[in-house]
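Q: Task: produce atomic coordinates for the following.
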Amino acid sequence: MPIRIPDALPAAEVLRKENIFVMDETRAIHQDIRPMEVVLLNLMPKKIDTENQILRLLANTPLQVNVKLLRIDHRESNNTPSSHLERFYRDFDDIKDQNFDGLIVTGAPLGQVPFDEVYYWDDVRNVIEWSRTHVTSTLFLCWAAQAALNYLYGLPKMTRGQKLSGVYEHRTLNRDNPLVRGFDDYFLAPLSRYADFDAGFIGEHTELQILADHPEAGVYLAASDDLRQIFVTGHPEYDFDTLDQEYQRDLKAGINPVLPENYYPQDDASQTPRARWRSHASLLYSNWINYCVYQITPYDLAKMPPKDEPQAKQLAG
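A: Predicted coordinates for the structure are as follows:
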């Protein structure tokens, strides 16, 4: 939570210049508190694993967060019991008339599938459009980030010839943005994607602020100026063994996957990997909940802030 100090105390301005979050007494006195209402649109096959991973990060905040689980794919699942889906998940029609503080849209194993061939592509676009008027801030993860860049900014799907898999050291940029408050100069985060997020292309064709990148993997973290759309191109929520599970799965399927980079000790897949990105993941989600949701969202969700139009630049050709 923010530090609360008197309005006129000299430390207030000093701390603000150091990018320390300060709430003055005037604001604190008039601030009402209520739980944050967050929707999780879970597109991952192993839904229970993903629930555990993301809810763990959302729980690492002093704020009370109420989470609703959402699905748009009603085909029979090979990885999640139908009883679990029926009991805990809601359909979009059940919530579309409500407003929410936050929305998280997960990745999906669709990196090599054209958007118009995705079974639920129209549903994804409907949710993205709905979020612009019914959600204060939306966090798009991995494939969802690529999908949102396509829908909101018209960016074409860009696919790498070889999958990025491993733990990559990203560079923190634009430290005045509250989403990266407290980040180290460089931090580790897992990637598992075919999608290509070229920093130069995104910078040229959108008004998004790029907050973290990698020389080979491209953009890792970007945000709209109003913090209502956040794009994370990796999987900070992953458990220590998630990349290993994916690697072993692909080996058994005969795909001949590349060994996840910078992941196994001594690049030996027989050794147990270690999670070295948890502190970054926790800080990213805490910053999102605090600065992009809690500090912006109205107390009365019926008074959702008006949407800003995405600032897409003209694509060449």
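
Q: Please make it C-alpha for all contacts and neighbour counts, starting now.
A: Noted.

Q: Spell out the residue ranges of the helices in the stretch 1-150 of the chain.
A: Secondary structure of the stretch 1-150 of the chain (DSSP state H, counting those that start in this stretch): helices located at 10-17, 25-29, 47-58, 82-88, 92-95, 121-134, 143-153.

Q: Same list as before, those that is, but in a markdown table and with mean neighbour count included.
A: A markdown table is the format used below for the helices of the stretch 1-150 of the chain (neighbours: other C-alpha atoms under 10 Å):
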| stretch | mean neighbour count |
| --- | --- |
| helix 10-17 | 13 |
| helix 25-29 | 12 |
| helix 47-58 | 17 |
| helix 82-88 | 11 |
| helix 92-95 | 12 |
| helix 121-134 | 18 |
| helix 143-153 | 21 |
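
Q: which stretch among those comes nearest Glu237?
A: Closest approach to Glu237 among the helices of the stretch 1-150 of the chain (C-alpha to C-alpha): helix 47-58, 5.3 Å.

Q: Contacts for the closest one, please.
A: Contacts to helix 47-58, defined as C-alpha atoms under 8 Å, 6 or more residues apart in numbering, come from residues 42, 44, 65, 79-80, 237-239, 281-282, 285-286, 289.

Q: Now list the buried members of the residues you listed.
A: Using 16 or more other C-alpha atoms under 10 Å as the burial test, the contacts of helix 47-58 include 42, 44, 65, 237-239, 281-282, 285-286, 289 as buried.

Q: which one of these is nearest Tyr220?
A: Nearest to Tyr220 among those, with distances taken as C-alpha to C-alpha, is Ala281, at 12.6 Å.

Q: On the three-state scheme, the nearest residue to the closest one once chain neighbours are set aside is what?
A: The spatial neighbour of Ala281 that comes closest, neighbours along the chain excluded (C-alpha to C-alpha, 6 or more residues apart in numbering), is Pro236 at 5.0 Å. Assigned with DSSP: H, G, I helix; E, B strand; the rest coil, Pro236 falls in the coil class.

Q: Next, the structure of the following sequence, for comparison with the previous one:
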Amino acid sequence: MATPQIKIGILNLMHDKVDTQKRFENVFAHAECPVKLTFLYPQTHYRDRPVPELVQAISRPLDLARLNEFDGFIITGAPIEQIDFSAVTYIDEIHQLIDRLVKLNIPQLYICWGAMAAANYLYGIEKHRLAEKLFGVFPNHIVNHGPLLAGLPDGFLAPHARYAELDHQQIIDHPDLILEATTIDDNLFSFRAPKYQQSFLFAHLEYGREALLKEYRREKNAYPDREYAKPLNYFLDPIHMRGPQFKWQPAQHIYFDNWLQTVANDMQNKQLVKE
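A: Modelled structure (predicted):
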């Protein structure tokens, strides 16, 4: 019997949309089961301007009426974590999307800003700015084992790149949330809401080898007069920023394979209910 194809929708909110799509394609390329990725964009982001041709060429507009096409759904990060949620032009569309995913009981993976926005909307978890950007490759401590961390050793490495953080105590105190892992310095790696099949990932595990370097260059090129911290624990030669290392690749494979397995399990359970 052929393995059923797993259909994953990805709302791509990142600035480097082509690179982001390639990263997710690489992440799922080695999956044991066939995976179809569909990339989408929020329509209200382009309410007062034309949708760029590139965006139209590589993705399709988010259509809430078609979400039942997907077996799992990902909302990516976005370089807007320093902006209040209320100031994000497409935040209402994000909220409508989340409501629909919950209603359809589709497994959800929220990444970085996507995780901040979803946790704030669903559970009232507050966001605050960090004193300085968390930027580099750091070991992570497992607080509570869960399905997506299965096979990861304590101290596993992951890339972090963000200017904001969520309130840890609110997460710990919420009855529907389970804190899974943090960095050694107690910054978030992940938590989950098992009742609603929701996973909140704060590290950019989808990043490839060059991604942190590209992020540094993007910020530096945008504001050349500003000083930006270089990503830590990343280069073979940190002084000259040479030799970026892909030290989180093992964690990347394990984490996304585990998430895909939870989606596959959900598909099987729904099929059994139908039968």
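
Q: returning to that earlier point: can you list the buried ones among the contacts of helix 47-58 of the first structure in JSON lines and add distance to Ala145 of the first structure?
A: Output for these, formatted as JSON lines (distance: C-alpha to C-alpha, whole Å):
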{"residue": "Asn42", "distance to Ala145 of the first structure": "14"}
{"residue": "Met44", "distance to Ala145 of the first structure": "14"}
{"residue": "Val65", "distance to Ala145 of the first structure": "23"}
{"residue": "Glu237", "distance to Ala145 of the first structure": "15"}
{"residue": "Tyr238", "distance to Ala145 of the first structure": "16"}
{"residue": "Asp239", "distance to Ala145 of the first structure": "20"}
{"residue": "Ala281", "distance to Ala145 of the first structure": "17"}
{"residue": "Ser282", "distance to Ala145 of the first structure": "19"}
{"residue": "Tyr285", "distance to Ala145 of the first structure": "16"}
{"residue": "Ser286", "distance to Ala145 of the first structure": "19"}
{"residue": "Ile289", "distance to Ala145 of the first structure": "18"}
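
Q: Looking at those, spot the one nearest Val113 of the first structure.
A: Of those, the one sitting nearest to Val113 of the first structure (C-alpha to C-alpha) turns out to be Met44, at 14.9 Å.

Q: How many residues are close by the residue mapped onto Val88 of the second structure from the first structure?
A: In the first structure, Val88 of the second structure lines up with Val118, judged by TM-score structural alignment. A count of nearby residues for Val118 of the first structure, using other C-alpha atoms under 10 Å, gives 12.

Q: how far away is Val118 of the first structure from Ala108 of the first structure?
A: To Ala108 of the first structure, Val118 of the first structure is 10 Å away according to C-alpha to C-alpha, to the nearest Å.

Q: For whatever residue of the first structure lines up with Phe135 of the second structure, identify the helix or strand it belongs to.
A: With TM-score structural alignment as the criterion, the equivalent of Phe135 of the second structure in the first structure is Ser165. For Ser165 of the first structure, the host element (DSSP states H and E) is strand 159-172.

Q: list the helices and strands the next helix or strand after that strand packs on?
A: Per DSSP H and E, the first helix or strand lying C-terminal to strand 159-172 of the first structure is strand 186-195. Counting contacts by 3 or more C-alpha pairs under 8 Å, 6 or more residues apart in numbering; DSSP states H and E, strand 186-195 of the first structure packs against helix 143-153, strand 159-172, helix 278-287.

Q: Now render these as JSON lines, adding distance to Ile202 of the first structure.
A: As requested, those are exported to JSON lines (distance: least, C-alpha to C-alpha, whole Å):
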{"stretch": "helix 143-153", "distance to Ile202 of the first structure": "9"}
{"stretch": "strand 159-172", "distance to Ile202 of the first structure": "14"}
{"stretch": "helix 278-287", "distance to Ile202 of the first structure": "21"}
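
Q: Which one of these lies nearest to Gly200 of the first structure?
A: Going by C-alpha to C-alpha, the one of these nearest Gly200 of the first structure is helix 143-153, 14.4 Å.

Q: if we can go back for a sec, average offset between the strand holding Ser165 of the first structure and the second structure?
A: Taken over the aligned residues, the distance from strand 159-172 of the first structure to the second structure averages 1.0 Å (mean C-alpha distance after the TM-score superposition for the first structure).

Q: That strand vs strand 186-195, what angle?
A: If you take axes from the mean of the first three to the mean of the last three C-alpha atoms, to 10 degrees, strand 159-172 of the first structure sits at 170 degrees to strand 186-195.

Q: how about His174 of the second structure, what's its match in the first structure?
A: Aligned partner of His174 of the second structure by TM-score structural alignment: His205.

Q: separation between its match and Glu86 of the first structure?
A: The gap separating His205 of the first structure from Glu86 of the first structure is 41 Å, by C-alpha to C-alpha.

Q: ditto for Glu25 of the first structure
A: Noted for Glu25 of the first structure: a distance of 46 Å to Glu86 of the first structure, by C-alpha to C-alpha.

Q: Same question for Asp73 of the first structure.
A: Using C-alpha to C-alpha, we find Asp73 of the first structure at a distance of 12 Å from Glu86 of the first structure.

Q: Over to Leu149 of the first structure?
A: Note on Leu149 of the first structure: its distance to Glu86 of the first structure, by C-alpha to C-alpha, is 31 Å.

Q: before we move on, what about Tyr153 of the first structure?
A: 34 Å.

Q: again with Ile255 of the first structure
A: Counting by C-alpha to C-alpha, the separation of Ile255 of the first structure from Glu86 of the first structure is 33 Å.

Q: what residue is smack in the middle of the second structure?
A: The residue lying closest to the centre of the second structure (C-alpha atoms, centre = their mean) is Ile111, at 1.9 Å.

Q: give me the number of residues near Asn256 of the first structure?
A: Asn256 of the first structure, neighbours per other C-alpha under 10 Å, totals 11.

Q: All set, thanks.
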